[in-house]
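>>> Just to be clear, the model below is a prediction. Sequence and coordinates:
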Amino acid sequence: MENSMFCYQCEQTAGGKGCTKVGVCSKDPDVAKMQDVLIYILKGVGFYGSCNLEKGNKIPQKIGEFFTEGVFSTLTNVNFDGERFIEYIKEANRVKKVLKESAGEVSNVPEGADFVSPETREGILNLPKVPNLGVMDDENLDMDIRSLREFLIYGIKGMGAYHHHAYILGEYSEEVVNFMFKAMGKTLDKNLTVEDYFNLNMELGKTNLKCMEVLDAANTGAFGHPEPTEVSVTRKKGPFIIVSGHDLRDLKDLLDQTEGKGINVYTHGEMLPCNAYPGLKKYKHLVGNYGGAWQDQQKEFDNIPGAIVMTSNCIMKPRDSYKDRIFTTSVVGFSGITHIPTIDGKKDFSPVIKEALELGGFTEDEKEKKITIGFGRNATLSHANEIVDAVKSGKIRHFFLVGGCDGARPGRNYFTDFAKQTPDDTIILTLACGKYRFNKLDLGTVAGFPKVLDCGQCNDAYSAIQIALALSKAFDCSVNELPLSFIISWYEQKAVAVLLTLLYLGIKDIYLGPTLPAFVTPNVLQVLVDKFNIKPISTPEKDLEEILG
């Protein structure tokens, strides 16, 4: 039986409506079906988890970690390996059984909560039609309810990614996990109204702020606060390993295992900010950053004489020219690619090291170019008085937070053009891989500061929020009254979680692009416009004129 699919969780979804034959991300219908099945079981896990919590039963951390990893595994560009999803599905069945038994007698069990999946590939792919399993499997569901339900589920996936990175470094939050159980379980409740779903989305925004705080504590607790740092973005002679994704722990372990072996380590994509952490930049063989944002990897990795490690999300279908030298680890998976597993809490990167040494690396140094990064909340707010004085004296007229996910869809040059056209007396705060649209341009300085202040990964959105809140306190006004505008590029589900956090904080007038989410119906969009004045980007000229008057 040939499976069709429907997925519209990312910005690049086919035709701006939904992928139905194969994902733009290259996810095939079989993997899409397995992801749908896993999410459906996790809804039941959420329901029975909530039942346990209501009865005062504590949920074991291992179950919370599995739930977190399960939702994260279905995020865009994370895992394309059907065999791994079969294992997730088996474990989800088991975990739900454990929670159901510990919950005891439960009344008003919603349809789907007791669903048990087959545990073979054939059984999963040939499942008879299950009501509500896929996004569109409930034809009679109100469109706005579906829209807000999917908004919530995608927010949970994004928050799951953040929480996963936190607990890998020893920071686990029961508050975050307990909300994920509650929210996921609620998506099985057919009696929820538009208002109920809207409130749950706002609660997710609130909980995600806590989650990002926990992640910030994990990263800075392990590696110190990022410091303003000049980073090389050019190639060095010698064997090398490129590390992409978001997982700081994986980078640290790889740096430990490559020390003294004559191997250069480069960050890639969202790993660029790692070069600013004291606990990571102390490694002399962490030599800089290679390439740009995630969507350029197929071109940038083509036939390179080195090894690549993908540590979390952002993997694209590997080309044959580098399929033999790319490795996955953690939650990332791609069929036919060597995976570095965690065994007894440790990873052995020796296959990656062996590959890098055998390939030999670059044969000569490239002419060096450097960019400045490391303006996290600690570094930026240490200059708060100077910033406030510069604003009051007119040296800084406005701040633009230009950041978010990058992607391949045409129209993202808007963010490059916007950055270039911002006036000379304005500063750009940026974070996430959207910064690659302009972070190598020489845009000069403003009031003694670099015009572009790089706040880090999308995982560091907490930093940018804290900078905004601190400035509002310094100026004794709300964030909405600050000379600050949010110009956000979105791509996947972590961006959904961050957007909900910004809305929970009451931040208005956010410019969002390059396109609005396909899962947002006209009615839901109207609510967002009415409550928060959220708006699609237009042209840099028009938007700048509207912002600056």
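Good, I have the coordinates. Numbers count the residues shown, from 1 in each chain.

>>> going forward, measure contacts and count neighbours with C-alpha atoms only.
Noted.

>>> Tell me, how many residues neighbour His268?
With neighbours defined by other Cα atoms under 10 Å, the count for His268 comes to 27.

>>> Excluding covalently adjacent residues, which one is nearest to it?
Taking Cα to Cα, 6 or more residues apart in numbering, and ignoring the residues beside it in sequence, His268 has Ser244 as its nearest neighbour in space, at 4.7 Å.

>>> Just to check, the one you found is in contact with Pro273?
No - using Cα atoms under 8 Å, Ser244 is not in contact with Pro273; the gap is 11.3 Å.

>>> let's bring in a second one:
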Amino acid sequence: MFCFQCEQTAAGKGCAGKAGVCGKKDDTALLQDQLTGALIILAKVASRKGKTKNTDRIIVEGLFTTMTNVDFDNAAIAKKIEIARAERAAIFAEAAQCEDFDMEKIWQAHEDIRSLKSLLLFGVRGIAAYAYHGMVLGYTDQTVTDFFYTALNALSEEQYGMDELLPLVMETGKINLKCMEILDKANTESYGHPAPAKVSLTVEKGPFIVISGHDLRDLKLLLDQTRDKGINIYTHGEMLPAHAYPALRAYPQLKGNFGTAWQNQQQEFDGLPGPILFTTNCLMPVKDSYSDRVFTTGEVAYPGMVYIGEPKDFSAVINKALELGGYKEDHPMTGINGGKEVTTGFARNTVLAAAETVVNAVKAGAIKHFFLVGGCDGAKTGRNYYTDFVKQSPKDSIILTLACGKYRFNDLDIGEIGGLPRIMDMGQCNDAYSAIQVAIALADAFKCGVNDLPLTMVLSWYEQKAVSILLTLLYLGIQNIYLGPSLPAFVSPTVLNFLVEKFAITPISTPEADLAKILAK
């Protein structure tokens, strides 16, 4: 196998041999490459001979499947390969004889071409995840859908050089912004605009279900099916921001949040007296101590685990919750820093409603800097940087955060400014859209550009959605981004130099040194 699409890749270069650091085995990695190759040929055939909504769905689901920590099930991946091949044969009978694109042509290409094609591929994988979540709610956008075909076609073009690929990489950021906008619309029109909510970290006694991932539709269906059954629901990981949506928190059985970030699941789920439903990434290899209570749905699959497809009947999960019975007494848990509750729901509507307060606080000197500290969490050492950065941030600064990187510090109490909490959780990773809208609004209020604001982005990355968001920020021309805990292995020195020179991307160093550098400007 060869895989270097996530941040924790072996030795910072790439996973090879029998298994990846994420637990993905070599045969699974090869099947995911084969699926990508099948999608590339499907996109090529469909672009020339005509595509359908079914083709669009197959490509979105297939790209999502190949993201990190989504699908570990060889049979499930093999089935998607056959579906892609059958679709291209249905579009054009002669395509049945086509070979899948050989991904080795990308992995063995010149390092700069490999780097740019990797940015393009990993970026569209991240976009596909967001497109999928919008699609299941009935929201799509033709511009976004068409770009999947454009990007996949470009991956097969061996004559493409940097002049052709760089613009496509920047276009990926533009398309991701549009996709996040569509998903924001899908979520807010379906469940209302998020509003601040305090979320308990205590699991109450009695039967319960933990739901992990990002898919709000799955949570809504689970809440409908557990109504009046005496079963409580607890979010996990990136599902935490669901508590901020009015239509979801109206359910009395949506009680709180279980545990911390995704990389701690093997310890936190150990012997758990309740089932876990995974709706999206990030699933880790399942331990025997809780393997009988893991259920997957959507694009998530793991060998030996119960998979729940459409129509989403969660009876098996519900019955397992009743069978296990939950804790006999209330089970208090804490965040990484010992906090007993966390707050979420500071999406764009909430923050912009307080814009006058924020602007006045800046003009009065009460707020001197904004930091967006967020992104993916992960198991690799060095991520305590983000906790220490927030702890050491000046008391006259505001911390905006999103995605699961917030679990490093979201249970801290670092005070308020003018009635506003200094830590504002804006939501899931796709809610980078909210953060961008807030930044643009602040720039408008101060009649300056976003790069002229007292705003610094300090980002952590792990998987491919973080890649697509980074490309969106670069597309918008945002500079001086601090990125860590390490730089992507798939970015070649030449491409890195381009990004540093054009956008002033800076690898993180220490909280003390980085804060001193930022605040000295």
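All right, it came through fine. If you're wondering where the values come from, they're calculated on a predicted model, not measured in any experiment.

>>> coming back round to it: to which residue of structure 2 is the residue nearest to His268 of structure 1 aligned?
Alignment of Ser244 of structure 1 against structure 2 is given by TM-score structural alignment, with Ser212 as its counterpart.

>>> quick one, what contacts its match?
Contact criterion Cα atoms under 8 Å, 6 or more residues apart in numbering gives 235-239, 276-280 as the residues in contact with Ser212 of structure 2.

>>> Determine which two of those residues are furthest apart.
Across the contacts of Ser212 of structure 2, the longest distance by Cα to Cα is 14.0 Å; it joins Glu238 and Ile276.

>>> Can you give me the neighbour number for Pro522 of structure 1?
A count of neighbours around Pro522 of structure 1, defined by other Cα under 10 Å, yields 12.

>>> So what does it match up with in structure 2?
For Pro522 of structure 1, the aligned position in structure 2 is Pro493, judged by TM-score structural alignment.

>>> how far away is that match from Arg114 of structure 2?
Summarising the geometry, the distance separating Pro493 of structure 2 from Arg114 of structure 2, computed by Cα to Cα, to the nearest Å, is 12 Å.

>>> now do Ser291 of structure 2
Spatial separation of Ser291 of structure 2 from Arg114 of structure 2 under the definition Cα to Cα is 38 Å.

>>> Same question for Thr36 of structure 2.
With distances taken as Cα to Cα, Thr36 of structure 2 is found 15 Å from Arg114 of structure 2.

>>> hang on, Pro311 of structure 2 in a strand?
No - under DSSP: H, G, I helix; E, B strand; the rest coil, Pro311 of structure 2 falls outside any strand and is assigned coil.

>>> how many other residues sit next to it?
Summarising burial for Pro311 of structure 2: neighbours were counted as other Cα under 10 Å, giving 6.

>>> Equivalent analysis for the one 5 residues further on, please.
Residues near Ala316 of structure 2, counting by other Cα under 10 Å, number 14.

>>> Identify the residue nearest Thr376 of structure 1 in space, chain neighbours excluded?
Careful, residue 376 of structure 1 is Gly and not Thr. Counting by Cα to Cα, 6+ apart, Gly376 of structure 1 lies nearest to Cys455, which is 4.6 Å off, once chain neighbours are set aside.

>>> got a list of what the spatially most central residue of structure 1 touches?
Centre of structure 1 computed as the mean C-alpha position; nearest residue by Cα atoms, centre = their mean is Lys494, 3.9 Å away. Remark: with contacts taken as Cα under 8 Å, 6+ apart, Lys494 of structure 1 is in contact with 154-155, 157-159, 161-162, 458.
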